[in-house]
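*Asks:* this is the structure alone, sequence omitted:
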């Protein structure tokens, strides 16, 4: 893990650590990674997203240097959700959809409630 990736994950974790959504704080472990894969976001399913999380892997449309702190926080919240509900969370998108999915709403709430007064991380 490079220093930029480590700094982004550490900052997002600090934001999420202020919340009590789950019994244990998000674990960064060595396996949480951030990759920029712009080609993936050209595919129809992914084209509407700027970030996408697969368990401990955060995929970004843009390079990490261009990703907002809020996007990293939102995606790391999904990692946290999957650390506590590794099957229920991803499967919920199949039967609940995206817009009103409780896990999606929770990640949005986590980002909004930990943002600073200027809209950045608090």
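*Replies:* Cool, got the structure. All values derive from a computational prediction rather than experimental measurement.

*Asks:* okay, CA-based contacts and neighbour counts for the rest of this
*Replies:* OK.

*Asks:* quick check: what element follows the strand or helix carrying residue 81 along the chain?
*Replies:* Under the criterion of DSSP states H and E, residue 81 resides in helix 69-84. Using DSSP H and E, the next helix or strand after helix 69-84 towards the C-terminus is helix 88-96.

*Asks:* next, the angle helix 88-96 makes with the next helix or strand after that next one.
*Replies:* Later in the chain than helix 88-96, the nearest helix or strand by DSSP H and E is helix 102-113. If you take axes from the mean of the first three to the mean of the last three C-alpha atoms, to 10 degrees, helix 102-113 sits at 110 degrees to helix 88-96.

*Asks:* next up, a structure to set beside the first:
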């Protein structure tokens, strides 16, 4: 899977996305960073041809923050293709809307924490 992670071809995009994170992404990152939930998360992480918002490779979890662009016809199609790809390589995906993060952050964090609690222990 190492050839799938952080390809050089999308390095500029990953850097740009990290420097222009949306307010909901910044807010969630504050709680995901530094192993605050018990696992390491990476932000704007490249997996294959895609860049995901947050990823914990150790537990094969992707967290996506969906803004308005995800609800257009092309956004829905892009998300479907990306989700299919990520599922094929064994990743699980949790999706939250911008609105959920801004208005229901404790519930979002509880959902993530519950998901992580169900993961088998690492070797």
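*Replies:* Arrived safely, thanks for sending. No experiment lies behind these values; they were computed from the predicted model shown.

*Asks:* TM between them?
*Replies:* Superposed pair, TM-score by TM-score structural alignment, normalised by the length of the first structure: 0.29. Supporting alignment: 60 aligned residues with a C-alpha RMSD of 4.4 Å.

*Asks:* elements contacting the helix holding residue 81 of the first structure?
*Replies:* helix 3-16, strand 51-54, strand 57-60, helix 88-96, helix 102-113 (3 or more C-alpha pairs under 8 Å, 6 or more residues apart in numbering; DSSP states H and E).

*Asks:* what angle separates it from helix 102-113?
*Replies:* Going by the same axes, to 10 degrees, helix 69-84 of the first structure makes 140 degrees with helix 102-113.

*Asks:* quick one: the strands in the second structure, in order.
*Replies:* 42-47, 50-56, 61-66, 92-97 (DSSP state E).

*Asks:* of all the ones you listed, which lies closest to residue 116 of the second structure?
*Replies:* strand 61-66 (8.7 Å; C-alpha to C-alpha).

*Asks:* hmm, who's touching the closest one?
*Replies:* Residues from elsewhere that reach strand 61-66 of the second structure (C-alpha atoms under 8 Å, 6 or more residues apart in numbering): 24-25, 52-56, 91-98.

*Asks:* now with 6 Å?
*Replies:* The contact list for strand 61-66 of the second structure (C-alpha atoms under 6 Å, 6 or more residues apart in numbering) reads 53-55, 91-98.

*Asks:* give the buried residues for the lengthiest helix in the second structure.
*Replies:* Scanning the second structure for the helix with the most residues, using DSSP state H, yields helix 73-88. The neighbour-count check on helix 73-88 of the second structure (16 or more other C-alpha atoms under 10 Å) flags 82, 85-86 as buried.

*Asks:* tilt between it and strand 42-47?
*Replies:* 80 degrees.

*Asks:* how many residues are close by residue 47 of the second structure?
*Replies:* Other residues near residue 47 of the second structure number 23, with proximity taken as other C-alpha atoms under 10 Å.

*Asks:* next: residue 60 of the first structure.
*Replies:* Number of residues near residue 60 of the first structure (other C-alpha under 10 Å) recorded here: 24.

*Asks:* kindly report the same for residue 16 of the first structure.
*Replies:* Count around residue 16 of the first structure with other C-alpha under 10 Å applied: 23.

*Asks:* where's it relative to residue 33 of the first structure, distance?
*Replies:* Distance, residue 16 of the first structure to residue 33 of the first structure, by C-alpha to C-alpha, to the nearest Å: 17 Å.

*Asks:* and for residue 96 of the first structure?
*Replies:* For residue 96 of the first structure, the distance to residue 33 of the first structure - C-alpha to C-alpha - is 27 Å.

*Asks:* who has more neighbours, these two?
*Replies:* residue 33 (19 against 12).
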